[in-house]
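> Pasting the sequence and the predicted coordinates here, then a few questions.
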Amino acid sequence: MQSDNVTSLQWFFACPQFIEPLLADELTDCGAESVKIGHAGVQALGDLRFGYRAMLWSRLASRATLQLAQGFGKDQAELQALIDSIDWQQHLRPEGTLKVRFFGLNDDIRNTQFGAQWVKDQIGDQFRSQHGVRPSVSNTPDLVVVVNLHKGNASIGIELNQHSLHQRGYRDLGTHAPIRENLAAAVLVRAGWPELIASDAETVALIDPQCAAATFLIEGALMAFDIAPGLLREHTVAERWLGHDADLWQELLEEAQQRRATGLAHTERFEFWGNDSHAAAVMAARADWRSTDLPAARWTQCDLKAMPAPTLAQVGLVINSPTIEASANVVTLRPLFDALGTWMASLPSTYRGALFAEADVPIALTNLFYSKEYRFLNSETECKLYTFDKLVQKERPTEWISDDLANRITKNLRKLKNFIKQGHTDAYRVYDMDIPEYAIAVDRYADWLHVQEYAPPKSIDEKAAEQRLQQALLTLPAALGVDPKKVVLKQRRQQKGKNQYEKQGRAEQALIVSEHGVRFKVNLSDYLDTGLFLDHRPIRYWLQQHAKGQRVLNLFCYTGTASVHAAVGGANRVDSVDMSATYLEWAKENFSLNDLQHDPYRRYRFIQANVLEWLYDCDEYYDLIFLDPPTFSNSKRMQDTFDVQRDHLALIDDAMRVLSAEGTLIFSNNFRKFKLDAEVGEKYAVQDYRKQSLPLDFERDPKIHGCWLIRHR
């Protein structure tokens, strides 16, 4: 079938999130009759000529879908009626191949894989009823059908781009690049590169001092020389679609080729310069550049501090996208951003700049005034683009070393001097929001620092809070004599559900610390907590001193640190109970670190269970029980949730039921507003142990936990 290329058609062009307005402008320039911005894409009305032109020229789109039908789709019956309303023979041969991409769910379809198969069957049935054959499925199909379900509505279309439109053809599909081509193009648009191209300047430069894969330079050159991205791809449009107009497509290709020839006639106007400190990056960038048949560019390999001066182009844009390691922090990044700011400020006054990086980079360390910031999403990582209309550094740079914070830490260390000198532990707290402006807690673990940022109140300006944090991170290494690369930052926020048990990152900065002769594994980066609650140090040591010959039970055992102390202290039996398999494995590692792994008599047991249910059914007795429950927890027994304030009396009763006549229950929790039920004191002998259980390094925060020793009367 030959499509009528002047009939208005409904299109949807997908794109990365946050660049939809830019894509809408681009589609308008391509001839769209109207556009409507959606989520991660733009709906457009236009004829086939518009659709082909957009697929050929769009620098921002990812996919192009021609919408065939829209309507209700809350169940299979409604969706089938919508599928049957389309004459599929206009789009696909009976013996052809297809693929279905299915998104969303409805009342009947609860799985997208099933949905895709079901839609394929419905289309196949239409062909079989009329021709006795049906199309087959293929990964390289003649036609890609796209079905979207959302809130009872459905849309059905066909994808007319043969490959993703972000792919230009100058990079192998399996090659990893820090940024996709269409996102790089969007960044250049926001940075003002098209305006420089359209200016009356005689010479224009685009410079990337950390070019990596050179995506910005190549996309910038394609814009400058008016080269359609579709010209670089071997296949752009779905040519086996029955509605394909080969003559129209060839006409648009020839037009694009003529525009490229015209654009390349002005090569002397533009300068492109790529630099990187890594030789492999420069080699890869040059190879990709050559594959596009672009005019010669300038390539250098050196550190930012050794960057030579650019040639004197009349105007220029410096685009930066620094490669930042996952373990990097403001301290390790300071030399990079300082050098970047200094070099950019040395450029001619007619140059402008842009920096594209993850959202939390310390942009202030460049000492430059940025003009605007834009939000982007690079894969799943939230990023920002900062633009600099003028590359001028501040006359009075920010003081990044805080004397107040350094002096307070020195004062704290002086107070802890004897404690540290005794060598009982190499893991302790050195600072805890002593100065309100620096809302962090700082713990030392051997030769590492673990920094937790308290979420600032809403009344504090977000940028001011971020600058204070960066200032603190730059101050800490020198104040505490720690390698800047050994500083780990985490933001402390209230966790819900399983978050407290799940990984927070992948840096895996695990190390061994010691405490009263016991060794523990801690992990400073991958989880909400490190594996060792420092404020429980005295009560763990109390267990070690009182455990000899005793049967010990550790409930909500976490990583088993209290269990290890009890075992080292000579306990006859240590049972550790927790619902998390991850933490129980960690507990076993801690036992192994202290040569407690060989246990032929089953003295040390690790029990994965819901603690509340396990304790309720327990029929054994223990002489020492350590009970440190969470503030909240899920439980089938207590109104579906456990609340330590509401439910602690029942929990203590259950624990006391399995406590031997002369035994001791150590009950603690970290709920700051917690009040022990008076009935506990009426039933049992209770010793308030809060003061004795508070270590010297936590004296400033007496509400860090509560602790009571409870015995039978």
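Right, received. Where do you want to start?

> can we go C-alpha only for contacts and neighbour counts from here?
OK.

> Name the residues that touch stretch 143-156?
Contacts of stretch 143-156 with the rest of the structure, by Cα atoms under 8 Å, 6 or more residues apart in numbering, involve 65, 67-75, 79, 82-83, 91-92, 97-106, 157-160, 238, 240-241.

> Contact partners for Q113?
If you count contacts by Cα under 8 Å, 6+ apart, Q113 has them with F102.

> Put this next to the first one:
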Amino acid sequence: MKNLFATTARGFEELLKTELSALGAQDCQLKQGGVAYQADDSTLYCTLLWSRLSSRILLPLTQGKVYDDVDLYSTITNFNWSDHFDSKSSFLVDFNGTNQAIRHTQFGAMRVKDGIVDYFERNGEARPNVEKAYPDIRIHVYLNREELIVSLDLSGDALHLRGYREESGKAPLRETLAAAIILRSGWQQGTPLVDPMCGSGTLLIEAAQMEAGIAPQLNRLYWGFDHWKGHDFACWQQVRSQAQIQADQQAQKNPQPHFYGFDLDHRVLHKAQHNAKQAGVAHLIRFKQGDIAALKNPCAADEIGTVVCNPPYGERLGTTPALIALYSVFGQRLKQQFGGWNASIFSAEPELLNCIRLRSHRQFKAKNGPLECLQKNYQIAQPSQTALQQPNAENSQSAVSNGATLAPDFANRLQKNCKKIEKWAQQQGLDAYRLYDADLPEYNLAVDRYADYIVVQEYAAPKNIDPNKARQRLLDAVSATLQVTGVDTNKLVLKVRQKQKGSSQYEKLGNQGDYFDVQEYGAKLWVNLTDYLDTGLFLDHRLTRKMVGEMAQGKDFLNLFAYTGSATVHAALGGAKTTTTVDMSNTYLNWAEQNLILNGFEESRQHKIIQADCLQWLAECKQQYDLIFVDPPTFSNSKRMDDSWDVQRDHLKLMTLLKNIIRPHGTIIFSNNKRGFKMDFDGLTALGLQATEISAKTLPLDFERNKQIHNCWVITLR
């Protein structure tokens, strides 16, 4: 009997113990990272050939106390290596662990390598070669503080490398992990198994091999025991032959396929089909291209099986709107198409699993590489008649009232707002408007529509709110938004908004270049929903821009802190004699130019666009204007400015400069977004100016709840 150690991923030790015991292993003992067991030669080869969960199977050779590299080297050189392999065999050292003296695994591996080479040379034999690709012998060394264990790796390459997967998708599961997911899923051999997002097919292939009686390592050509002196070739040949006979006998039974894989990507399905063929189970699996939103049960009505799946998941929250929709739709299809079945879903995002809206009866933790993952098992109830209705824009009222969303309060409020605001927006000729603005304290976000797109903007949560709870509410709200609005998943954009300081309001988020135009009171304006924190259009200033257009007829118009020039477009369309657009950002001035071109105006002497620090430009300006629109930031400390800007502190300085360029009967429209802004009336009086607040008049219907979103003033000479 040999003492052996089978390694496995953390969390799979108990599963592995059960598997090894079934293969005939004796005295199985759970250890951290694996299972220690005893086996004769036949059982040893069986575990190597048949274990679906082991990463490697090791034969411990020697162990002892190691305090530094001298102890390590001495332990290695004093071991009788020639009992296990000769100097003609190439070898490789895998070193794991450190202690206070040996702090780097590469250094530890080098000292072990030196010790083995020196052992053979001291015994008058040739120096063995080190080979990294396919060594004849692999030495596995594990160091935990002072405890050293040196083993012979009988596996060769890691056992998750079955040999059938030559091609895989972007995020393939390891075969050992896939096998564990299947074993934990509750699937019973002989019953249907469906993977609706199968990727390269690993889950289905592992399950099909289990049912077909195919040893996972049957086609492996290279083993770590090939050049081991303890290798019993005849015993190995007998074990392998028996495995081959079993696979052949199962194949001759000509079983009917009941493994089904679906994926939207036809290219990855081609890889899955190739992998299944290599694994010897292509005849058992049916692959078909299909969208999860149209998933149908491929089995007869009286068949009950298991749905198993590893849906995609994103590590960045910004990538999740489509994923939220994916999991939500997946849950709906499970309930509609697979009543009475079991389902087992594996994901690194527990919050996304909640979007499936099923109650799990078992769950397991596991790791997929560095990611902490969760596998949840569900028993799907038979669908009721109301659940058969697919939620969409037409029947979202019934979906919400029947509790088909994770955020019913939010969904009901959003739906009520949609009914009121969308009708009003259509009458006003508006493509861009707000549907929800933190109406409910629990859902602190804004929902805006831009033509066919929806933008969900999350406001930064207070520090006393649990981040996980806030994240889950956001995911629920996004799911409900998709459901209520009926917008396509790829047309929902999620942004996280925070209190802006300085130039961070112009922070670049991406470079997709996805611009499209929206209508606003007859003006066409470019927006970009993905590349910047803002979209290029401040929706709350809509009525102010309309007012500018109505006042601009025959006047010289100036737009300061112009952003993307939307007010300039309204002035030009309103018949302004000239327009001048000034901003410090070339990016936004280029945007303003494109807005003018979109509406039939070219940059010219009539329509000037100027890149400059607005305050510096004002100090040097010699021209006078009839109508000035100025909407400065609340605060800015841009590197292009000589000094910082604070609208409360500096607005009187701005008015002093504006007084010098406004004509006697001219008008200044001054707006800003600072909450609690206090106009300095005494200072204005001293300058010979007077101000009338028109904030309430410039607040559109879709912002009527947020009275303080901006303040607006008409300022004239006294």
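Good, I have the coordinates. If you're wondering where the values come from, they're calculated on a predicted model, not measured in any experiment.

> thinking again about what came up before, which of the contacts of stretch 143-156 of structure 1 count as buried?
For the contacts of stretch 143-156 of structure 1, a burial check counting by 16 or more other Cα atoms under 10 Å picks out 65, 67-70, 72-75, 79, 82-83, 91-92, 97-106, 157-160, 238, 240-241.

> Isn't A571 of structure 2 up against D556?
No: distance between A571 of structure 2 and D556: 9.5 Å, which falls outside the contact criterion (Cα atoms under 8 Å).

> would A116 of structure 1 count as being in a strand?
No: note on A116 of structure 1: no strand contains this position according to DSSP: H, G, I helix; E, B strand; the rest coil, which reports helix.

> For the stretch 201-350 of structure 1, just list every one of the strands.
Assigned by DSSP state E, counting those that start in this stretch, the stretch 201-350 of structure 1 shows strands spanning 204-208, 270-276, 298-301, 315-320.

> quick one: the second one to structure 2 mean distance?
Comparing strand 270-276 of structure 1 with its match in structure 2 after superposition yields a mean distance of 4.3 Å (mean Cα distance after the TM-score superposition for structure 1).

> Show me what that strand is packed up against.
Strand 270-276 of structure 1 is packed against strand 204-208, helix 215-224, helix 279-291, strand 298-301, with contacts defined by 3 or more Cα pairs under 8 Å, 6 or more residues apart in numbering; DSSP states H and E.

> try 7 Å
Applying 3 or more Cα pairs under 7 Å, 6 or more residues apart in numbering; DSSP states H and E, we find strand 270-276 of structure 1 packed against strand 204-208, strand 298-301.

> what does the first one give?
Here strand 204-208 of structure 1 touches strand 270-276, strand 315-320, going by 3+ Cα pairs under 7 Å, 6+ apart.

> between the first one and helix 215-224, how big is the angle?
What it means is strand 270-276 of structure 1. On the basis of axes from the mean of the first three to the mean of the last three Cα atoms, to 10 degrees, strand 270-276 of structure 1 is oriented at 170 degrees to helix 215-224.

> what's the helix or strand encompassing W542 of structure 1 in contact with?
W542 of structure 1 is part of helix 537-546, with elements assigned from DSSP states H and E. Residues lying outside helix 537-546 of structure 1 but in contact with it, judged by Cα atoms under 7 Å, 6 or more residues apart in numbering, are A562, H565, A566, V568, G569, S693, L694, P695.

> For those residues, give me a markdown table that also has neighbour count, secondary structure and distance to L48 of structure 1.
As requested, the contacts of helix 537-546 of structure 1 are arranged in a markdown table below (neighbours: other Cα atoms under 10 Å; DSSP: H, G, I helix; E, B strand; the rest coil; distance: Cα to Cα, whole Å):
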| residue | neighbour count | secondary structure | distance to L48 of structure 1 |
| --- | --- | --- | --- |
| A562 | 28 | helix | 71 |
| H565 | 27 | helix | 75 |
| A566 | 30 | helix | 77 |
| V568 | 20 | helix | 78 |
| G569 | 19 | coil | 81 |
| S693 | 22 | coil | 76 |
| L694 | 23 | coil | 75 |
| P695 | 19 | coil | 75 |
